[in-house]
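Asker: pasted the sequence and its predicted model underneath.
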Amino acid sequence: MKQPSRHSLRLGVAFVLTAICQANPVFPGADPHVAVFDGKFWAYPTHASDPKAQFHSFDFVAYSSPDLVDWKASEPILKMADISWIKDDGARNHWLWAPGITEKDGKYYFYFSVGPQNPTPSRIGVAVADHPAGPFKDIGKPLLTGGNGFEAIDPMVFQDKDGTAYFYAGGSNGAKLRVWKLKPNLIELGEEVEVATPPEFTEGAFMHEIDGTYYLSYSHGGWNNPNYSVHYATSSSPVGPWKYRGAILNSGESHKGPGHHSFFQHPGTKQWYICYHYWPSTKNEPPLTGQRQCSIQKISFAADGTISKVTPTDEGPEPAPIR
C-alpha cells in the first residue's frame, strides 16, 4: 500500500485544525442581538428563512447555546401574521427585521422593526413573553412610528443601574439617533431625551456600560456595501455627550460589510464578545446573492478603556459554558 507523503499528511493536519478552529459563522441571519438569560446565551437575528431574502424576514426565531459554539434554532417566536396592526398603514408589502430584547421581572420584551420604509413610514413594535424562546405576544399597536425624515428602525433597550430603561432607535436614510425613556412597563414611551447624533452614525445603535463608561456603538455605511462597519463613542452618561472613538470593525478579505452588532459579557469569565453579521465574499462590491451570516469574536480593551480593533475571522469563540 502506498504510504501518504509528508505533504499530504500536513494537508490532513491542516484540514483537521481548520475544522476545529473554524467556528464562525455561528448561525445564519443578520442584525444579531445576543443576551444571557436562564444560564444560556440567546441570539435574536433578522431571520431569512428564504436564502433569496437579503435583509428581511416574515417571522423571528431565537438561537440558544450553552457554550457559544453549539447553537440551536427555536421554532418561530413571533410571526408577521400574528401582528394585528401590521397592515394598518395601507402598504401592500411588509417585512420584519432588526430585533432587540430585554428582560425585567421575569418577563421578556422583544422589540422589532417593521417595513416598508417608503412610501409609508417604518414602525417599531414590541411583544412580550414569559420565556426567552417565546412565544411572544404583540401588544396590539406600534410602539413608535417614523416620519418627517426620521426612520423608526433598529430598536435597542438599555436598562441602566438606577432602573431607568432607555430606548434607542433610528438611522438609515434619516441617519438620526433618537432616545426615549421607557415607562416602567417597557411597552410605552416616556419622555424623549434630546441627544446628539454621533459622527459616522447610520443605524443599529447599541449601548453597554463598563465601570461607569457608556459605550454607544453603531453601524456606518450601506447595509449591502463593503463600507458597512462598526464605530463607537463613549460617555459618562447613557445619553451623551459623546466622545467619538472611531471604527472598530471593517470589511476583511472574505468578510464584507460587517455590522449591526451587539456586545455581551460572559457571566462567569467576564470576557466581552461582539456578535455581528457579514457577507461571505472576496469581492469588494455589493453582493448580489447569498445570505448574511453571524459571527462571534472576543473583544479586548486598552488601558484607557477604548476597544481594540476587531479583524473579521472564521475562528470563532472557544467553548465557554456558563457554570
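Answerer: Good, I have the coordinates.

Asker: could you use CA atoms for every contact and neighbour count after this?
Answerer: Fine.

Asker: ok, for E75, nearest residue in space, not its chain neighbours?
Answerer: Distances taken as Cα to Cα, 6 or more residues apart in numbering place V61 nearest to E75, at 6.2 Å, with adjacent residues excluded.

Asker: need the contact list for that neighbour.
Answerer: Taking Cα atoms under 8 Å, 6 or more residues apart in numbering, we find V61 in contact with 44-45, 47, 73-78.

Asker: let's see 7 Å
Answerer: 44, 47, 73-77 (Cα atoms under 7 Å, 6 or more residues apart in numbering).

Asker: same thing with H131?
Answerer: Residues Y108 are the ones in contact with H131 under the rule Cα under 7 Å, 6+ apart.

Asker: alongside the first one, take a look at this:
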Amino acid sequence: MEKPIHSGHGRRGRALLALSTLIGAALVSGAQPASAANPIIPDRFVADPSAHVFNGRVHLYVTDDQKNSGTYWDSNSWRSYSSSNLVDWTDHGDIFSVAGFSWASQYAWAPGATERNGRFYLYLPVDRTKIGVAVSSSPQGPFTDARGSALIDKARDTNVGDEPIDPMIFTDTDGSSYMYFGTRKPKVIRLGADMVSTTGPIIDLSVTGSTQYGEAPHLHKIGSTYYFSYSTGWPGQIHYATGSSPLGPFTYRGVILDYVNVSTNHHSIFEYQGQSYIAYHKNARAGGGGYKRSVVMDRLHYNADGTIRTVTQTSGGVGPFATFTAQHSDLRLDTSGSAVQQSTPSAAQSQHWQLRARAGDRVEVINRASGSCLEVPGTADGASVTQSTCTGSTSQQWTVRSADATTVSLVNSASGKCLDVPSSSRTSGTRLIQWTCNGGANQRWRRTAVQ
C-alpha cells in the first residue's frame, strides 16, 4: 500500500494524478466498479489482504479502510476475516490496533502474518518508519505486542530504505523464515527461530529484466522455484520474477495482475483445497475510491512451463458456482442484460450462479458473469425477476427450499413467492417472474455444481 511522503508533490502527487487518470478512463469507457461476489467483503471497506490457510480455513488480515478519514490511509487498526468456502466470511472484528504498541502512534498499514509452532504472528507497519510484531495462540486473536519494541526501526536499523512497510513472511521447506518489505527497493531479512527477532543484515533483493519494483512484495514457492511478486508503483501492475533462492537474484517473467482502478495494487497468493488464488484490492463498492478500497479474489493459473497467466479480473469471483435447470423445460436460469430468463444450456458464465449466505438461512443468488444479484422489485404475482447491483436488500434475498429429492424452489424473501417460468413455457429466452408458490414443475429447479 503506497503511503505518500511529500504533501502535494512527489509520490502523493503522482498517485493522485494517476488515480484521476484511471477514474477518467473508466468514466469515458463506461466502466463501473464491480459489486457482489467480488468484493468478497460486501459491507465494509478493507484493503491490503494477507491471505493464509490456518486450521483448514482461509484467514484474511486486512487494513481497515472503513475507519480512515477518506482523505488518507490513516486508520488505526487491523481486521480479520475467515472462510471455509471463500464465499461466506466470518468477521472477527478488530484484531489489533496501533495503540497495542506503546512505542507507536499512527497509521495501521498493510499487515503480514504467519504461523509457527501453534503460535500466530502479525507483522504490522506503523508510523511509516517501523514494523512491529503481535502474537496470539489463535489466528483470530487476541494479539499482544510480542517484543515491546519495533522489529524494524528506520531510526535504529541500517538499510531500511524509504519506508519499512508491506511486510510479508515466507517460511522455506528447511524451516528458515524471511521477512520481505519496503518501497522502491525490495528488502529482505531473515527472522530468528522465535519469529520476533532478526538474524543478520537487511539485504537488497536483485530483480533483473524489463520491470521495476514499487512496493507490496510477496514470495511463494512451487517445487524448487521461488516466485517473487510485487507492485510496480502508483499506479502499478503486479509483476513477478523467479529465482532459485529466497534471497534471489530474481529474473522478471511477466504480469500476474494488470492495473486496478485505484492507484495502489496489493496482492496475496495462496493455495486452498488444490486450487491457487489471488486476493487483491480495488474500488469495488459504491462510495469507494483510492482511500476506500475493497478486497476481491480471483483464480490464479500456471502454465505447463511454470509461468503464471495474467489473472482475469472478475465480478463473479471464485465460486463455487452452480447451474439451475427448470424441471419442466430442461432450460437453465440465465441472464440477458438486466433481464433474467431461461435459456438453452451452454458453457456461458451467465448461467453460473453463486449462493452467498445472509442472515436467517437466506442467500443472495449472484451471477458469475455480471456479479449482480437476482432480485424482484415488487411483491405482486407476475412481477419480473431481474438482476442488479447487490445491495443486501430483502428483495435480493432468497430461501432455497427443497421441493423434492432432486429439485429446489427459490423463494423471494420480500414477497414469499417463487421463481417461476410463466405459463410453463418451454421456449428459450422466456423472461422469468415470481408467482405464488404452488409446487409446479415450472417452479422447481435442478441445482448442479459447476466443475
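Answerer: Noted; the coordinates are in hand. Treat the numbers as computed from the prediction; the structure is a model and nothing was measured.

Asker: circling back to that earlier point, next, format the contacts of V61 of structure 1 as TSV and append neighbour count, distance to H261 of structure 1 and secondary structure.
Answerer: Compiled in TSV, the contacts of V61 of structure 1 are given as follows (neighbours: other Cα atoms under 10 Å; distance: Cα to Cα, whole Å; DSSP: H, G, I helix; E, B strand; the rest coil):
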residue	neighbour count	distance to H261 of structure 1	secondary structure
Y44	26	11	strand
H47	28	15	coil
A73	15	19	strand
S74	13	21	coil
E75	14	23	coil
P76	16	21	coil
I77	19	20	coil
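
Asker: picking up where we left off before, counterpart of the residue nearest to E75 of structure 1 in structure 2?
Answerer: With the correspondence set by TM-score structural alignment, V61 of structure 1 lines up against R79 in structure 2.

Asker: tell me how far its match lies from G141 of structure 2.
Answerer: To G141 of structure 2, R79 of structure 2 is 10 Å away according to Cα to Cα, to the nearest Å.

Asker: need the residues touching each of these two.
Answerer: Taking Cα under 7 Å, 6+ apart as the contact definition, R79 of structure 2 and G141 share the neighbouring residues I95.

Asker: what is the equivalent residue in structure 2 for D130 of structure 1?
Answerer: Using TM-score structural alignment, D130 of structure 1 lines up with S137 in structure 2.

Asker: does that match touch N117 like I think?
Answerer: No - at 9.7 Å, S137 of structure 2 does not count as touching N117 under the criterion of Cα atoms under 7 Å.

Asker: so which of those two has more stuff around it?
Answerer: Relative neighbour count places S137 above the other of S137 of structure 2 and N117, with 14 against 7, counting by other Cα atoms under 10 Å.

Asker: residue contacts, the more buried one?
Answerer: When contacts are taken as Cα under 7 Å, 6+ apart, S137 of structure 2 is in contact with 118-120.

Asker: compare those residues and tell me which has the most neighbours.
Answerer: Neighbour counts for the contacts of S137 of structure 2 (other Cα under 10 Å) peak at F120, which has 20 neighbours.

Asker: tell me the counterpart of that residue in structure 1.
Answerer: Matched by TM-score structural alignment, F120 of structure 2 corresponds to Y108 in structure 1.

Asker: surely that match touches G134?
Answerer: No - taking Cα under 7 Å as the contact criterion, Y108 of structure 1 and G134 are not neighbours in contact, 8.3 Å apart.

Asker: now L189 of structure 1. Nearest residue, chain neighbours left out?
Answerer: With Cα to Cα, 6+ apart as the criterion, L189 of structure 1 has its nearest non-adjacent residue at 4.7 Å, and that residue is L182.

Asker: for G221 of structure 1, same thing?
Answerer: Computed as Cα to Cα, 6+ apart, the closest residue to G221 of structure 1 that is not its neighbour in sequence is Y228, at 4.4 Å.

Asker: strands of the stretch 51-200 of structure 2, start to end?
Answerer: Taking DSSP state E, counting those that start in this stretch as the test, the strands found in the stretch 51-200 of structure 2 are 57-63, 77-83, 90-97, 112-116, 119-126, 130-136, 144-145, 152-153, 168-171, 177-181, 187-191, 198-204.

Asker: so which of those comes closest to G316 of structure 2?
Answerer: Evaluated over the strands of the stretch 51-200 of structure 2, closeness to G316 of structure 2 peaks at strand 77-83, with 17.2 Å, by Cα to Cα.

Asker: average offset between the closest one and structure 1?
Answerer: Once the two structures are superposed, the average separation between strand 77-83 of structure 2 and the matching residues of structure 1 is 0.9 Å (mean Cα distance after the TM-score superposition for structure 1).

Asker: pull the distance from that strand to the chain's centre.
Answerer: Relative to its parent chain, strand 77-83 of structure 2 has a centroid offset of 12 Å by Cα atoms, centre = their mean, to the nearest Å.

Asker: just stretch 119-133 of structure 2 next, same as before
Answerer: Centre-to-centre, stretch 119-133 of structure 2 and its host chain are 21 Å apart (Cα atoms, centre = their mean).

Asker: that stretch: which residues count as buried?
Answerer: Of the residues in stretch 119-133 of structure 2, 120-133 count as buried by neighbour count, 16 or more other Cα atoms under 10 Å.

Asker: endpoints of that stretch, how far apart?
Answerer: End-to-end distance for stretch 119-133 of structure 2, by Cα to Cα: 12 Å.

Asker: hang on, the earlier thing: need the strands of the stretch 51-200 of structure 2 in TSV (columns: distance to Q354 of structure 2).
Answerer: As requested, the strands of the stretch 51-200 of structure 2 are arranged in TSV below (distance: least, Cα to Cα, whole Å):
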stretch	distance to Q354 of structure 2
strand 57-63	19
strand 77-83	15
strand 90-97	18
strand 112-116	29
strand 119-126	32
strand 130-136	34
strand 144-145	38
strand 152-153	43
strand 168-171	32
strand 177-181	36
strand 187-191	40
strand 198-204	44
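
Asker: span of stretch 234-241 of structure 1 from start to end?
Answerer: Across stretch 234-241 of structure 1, the straight-line distance between its terminal residues is 8 Å, by Cα to Cα.

Asker: what's that stretch in contact with?
Answerer: Applying Cα under 7 Å, 6+ apart, the external contacts of stretch 234-241 of structure 1 come out as 195, 212-216, 242-244.
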